[in-house]
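Chemist: let's see this in three dimensions:
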Amino acid sequence: MKTDSQLQQDVMAELKWEPAVHAAQIGVEVKDGVVTLAGEVSSYYEKLNAERAAQRVGGVKALAVELKVKLGELGKRTDADIALSAKNIIGWTGSLPADAVKVMVEGGWLTLTGDVEWQFQRQDAANSVRHLLGVTGLSNQIAIKPTLSATLVKSDIEAALKRRAAADAQTISVAVSGGDVTLTGTVHNWAERDLATRSAWGSAGVRKVVDNMTLAY
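Modeler: Now for the predicted structure:
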């Protein structure tokens, strides 16, 4: 088990190792395994990479992000410009049905709404626009239309967990209510946790995944 001091040093080292992050502008605090990132970054893209870098470090129990996006002069754009760019890119994304996703921008903050059938479509929409110049934040409010019964969704998720990580599937419980899925149990690292949630989202009709799993190092 790492001490808070060791964990802080590891997170700082991982931030320095990540080329998409200016580590000198980010402060790292750790208390009882909970890591807090604070400071300023020059883009939403950099903020995301800082979060991912911290999550890669073993021993991180939870992550609090207090990073502010402060755009430089070259990165500033009007909301209308950002909205037009986002609309065009989403329109060029082959996995998305025409006009399924709506775009709204306020103060550089991009909000996506609409309805799709699969989680990968919802994620594709967000991934296609999160790196746009001038974006300071992203809210993905795209809904997933439920298309399967609760019994079938539960069966699909449990089968996926067993296929991909048989040992870990025994420690993860799946509860389904409508299109909402709740995962409980124990995983041993962030990779296992990510596998379990991706397996849940991989079933058609899932509109929400609640991660109540705990990390046990």
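
Chemist: make it CA atoms for all contacts and neighbour counts henceforth
Modeler: OK.

Chemist: any idea how far Arg77 is from Val21?
Modeler: 22 Å (Cα to Cα, to the nearest Å).

Chemist: who has more neighbours out of these two?
Modeler: Taking other Cα atoms under 10 Å, Arg77 and Val21 do not tie; Val21 has more neighbours (23 against 15).

Chemist: the more buried one reaches Glu46, doesn't it?
Modeler: Yes. Using Cα atoms under 8 Å, Val21 is in contact with Glu46, at 5.6 Å.

Chemist: the structure of the following sequence is requested for comparison with the preceding one:
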Amino acid sequence: MKTDTQLRNDVQAELNWAPEVKASNVGVIAKDGVVTLTGHLASHAEKYAVERAAQRVHGVKALAVELTVKLPFDNQRTDADIGLAADRALEWNVLVPEDKIHPMVEKGWLTLTGEVEWEYQRSAAENAVRNLMGVTGVSNLVKVKPKVSAADVEKKIHEALTRQVEREASRLSITVNGSQVTLRGTVHSWTERDAVQGAAWSTPGVSVVVNDLLVNA
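Modeler: Coordinates of the predicted model:
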């Protein structure tokens, strides 16, 4: 297990390695595996990059994000300008279904609402607007609405697992409750664990995946 000093140094090194992050603007505190990030950043895109970089470091059990976004004067935009840019970004993204997702902006904070059939569409919408100039934060409230029965969801997940990780499929328990899928069982590696979770997320109608799979290397 890493000491607090080792963990802090590893997170700082990862931030220094990330080209989209100005590491000197980020403070890092580590305590018992919990990493606290502090500082003022120039964009929501950089804040997101800082969070992802910290999550990549082995030994980080939890993140406390105390980062704030303070836009440079040249990057400030009116809510109307941000709303128009977000609408265009969603419209031009081929992964986002037309007229299904609606942006709303208040003081630079962008909120997405609507309903889609797939989780990848929900994620694509957030990715499309996250890096827009003037955005200080994003709340993704888009819902994945099931259009298939629970039995159909379970069947499709089993079929996907058989194609992708055949040796694991027979040893897994899949429970479907509405649009939520719970995965239980044992896999041989983190790669296979991610593959099983990816198969679940790729199923139409799934909006929540609870991954309780254990890795038995």
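
Chemist: need the helices for the second structure, in chain order.
Modeler: According to DSSP state H, the second structure carries its helices in the segments 4-17, 44-55, 79-92, 119-130, 150-164, 166-169, 190-201.

Chemist: and these: which comes nearest Val176 of the second structure?
Modeler: Closest of these to Val176 of the second structure is helix 150-164, at 5.7 Å (criterion: Cα to Cα).

Chemist: so the closest one versus helix 190-201, what angle?
Modeler: 140 degrees (axes from the mean of the first three to the mean of the last three Cα atoms, to 10 degrees).

Chemist: how distant is helix 150-164 of the second structure from the center of its chain?
Modeler: 23 Å (Cα atoms, centre = their mean, to the nearest Å).

Chemist: average gap between it and the first structure?
Modeler: Aligned to the first structure and superposed, helix 150-164 of the second structure gives a mean residue distance of 3.6 Å (mean Cα distance after the TM-score superposition for the first structure).

Chemist: mind listing residues that contact that helix?
Modeler: 168-169, 174-179, 195-196, 199-200, 203-206 (Cα atoms under 8 Å, 6 or more residues apart in numbering).

Chemist: again, only this time at 6 Å
Modeler: Ala169, Val176, Ala199, Ala200 (Cα atoms under 6 Å, 6 or more residues apart in numbering).

Chemist: may I see the PyMOL selection of the buried members of the residues you listed?
Modeler: Restricted to buried positions by 16 or more other Cα atoms under 10 Å, the PyMOL selection for those reads:
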select buried, resi 169+176+199+200
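
Chemist: which among the contacts of helix 150-164 of the second structure gets closest to Val35 of the second structure?
Modeler: Ala200 (29.7 Å).

Chemist: how about that closest one, what does it touch?
Modeler: Ile157.
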